[in-house]
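What follows is a protein structure lacking sequence information:
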């Protein structure tokens, strides 16, 4: 993320269309659409993960695990993995969510998108609050430095 700009992204794709190589420096998670209350929530979780790393206080040491925990609104990795997995997603709906530099955004944008199921605004707002509470007892982690700090 040397360009100084960090982009968050969340998009719905067919689960079977995810054969992609992500550029170095991307933090990405893929979860079944039913596991996440909407794309807006997924974007907020990505922003929370990035900001917690920038400040040096995280839910997990690895940014991809931190993001997964926030997306699933739990502090238990086993529970997050169980919630995120689709039993047999096939070509069903998956959400690709993450953050990174322009190359990460371009890679995400190249995926064939589909419509995500609609979510009531009150539900995703509550989920954002739950996700923030996952980080209420953060642990030290590597800091993400903005270009201005380098």
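Structure's in. What do you need? On a predicted model such as this, the values are computed, not experimentally measured, just so you know.

Going by C-alpha atoms from here, please, whenever you check contacts or count neighbours.
Noted.

Name the surrounding residues that touch stretch 43-51.
Contacts of stretch 43-51 with the rest of the structure, by Cα atoms under 8 Å, 6 or more residues apart in numbering, involve 8-10, 58, 63, 66-67, 70-71, 97-99, 128, 131-132, 144.

Pull out the buried positions in it.
Along stretch 43-51, these residues count as buried under the neighbour rule (16 or more other Cα atoms under 10 Å): 43-50.

Next up, a structure to set beside the first:
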């Protein structure tokens, strides 16, 4: 069974469009949604509403930058400083084109920074490309991603 994709997105419109794009391209990965940074960390550490979830970690984290409770940079920082999570692929998927945000994300160890396209068809293509690359074509190091 394919590992899930963790989609961390607080904007209902962006969430709906991204889910539609992922489902349309039938990657075979379950998509787990977190609507803020705290919920994303709860999933990764199997706590709170995610306590007792099946063991395992996502194949990809699509992380928005501007999130309630805990922002995307802090979520990224927590992932990169937790040995069992440190090598998870994280794509910052956000509307921000600000150079400071891009620099902060890369300084924090993001694997890729992708600005959400405004055009619906382009968004569909970008989401499909991201999902396919990170869940099908990318080869993580052996043993890099351990079950939770």
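That came in fine, so what should we check first? Since the model is a prediction, treat every value here as computed from it, not as a measurement.

With both chains overlaid, what TM-score comes out?
Scored against TM-score structural alignment, normalised by the length of structure 2, the superposed chains reach a TM-score of 0.26; 80 aligned residues with a Cα RMSD of 5.9 Å.

re the thing from before, just give me the closest of the buried residues of stretch 43-51 of structure 1 to residue 84 of structure 1.
Distances from the buried residues of stretch 43-51 of structure 1 to residue 84 of structure 1 were compared by Cα to Cα; the smallest belongs to residue 45, at 14.1 Å.

and the closest one, what element?
Secondary structure assignment for residue 45 of structure 1, by DSSP states H and E: helix 39-55.

can you check residue 127 of structure 2 too?
Secondary-structure assignment from DSSP H and E places residue 127 of structure 2 in helix 120-132.

Report all helices and strands that that helix contacts.
Taking 3 or more Cα pairs under 8 Å, 6 or more residues apart in numbering; DSSP states H and E as the contact definition, the neighbouring helices and strands of helix 120-132 of structure 2 are helix 12-24.

Which helix or strand lies directly C-terminal to the helix it packs on?
Per DSSP H and E, the first helix or strand lying C-terminal to helix 12-24 of structure 2 is strand 31-34.

correct me, but residue 134 of structure 1 touches residue 72?
No: when contacts are counted by Cα atoms under 8 Å, residue 134 of structure 1 is not listed as touching residue 72 (9.5 Å).

Who has more neighbours out of these two?
The residue with more neighbours, out of residue 134 of structure 1 and residue 72, is residue 72; 26 against 20, by other Cα atoms under 10 Å.

Which of the three states applies to the spatially closest residue to the more buried one that is not a sequence neighbour?
What sits nearest to residue 72 of structure 1 in space, not counting adjacent residues and going by Cα to Cα, 6 or more residues apart in numbering, is residue 80, at 5.4 Å. Look at residue 80 of structure 1: counting by DSSP: H, G, I helix; E, B strand; the rest coil, its state is helix.

Just to check, residue 80 of structure 1 is in contact with residue 68?
Yes: the pair residue 80 of structure 1 / residue 68 is scored as a contact, 6.7 Å apart, by Cα under 8 Å.
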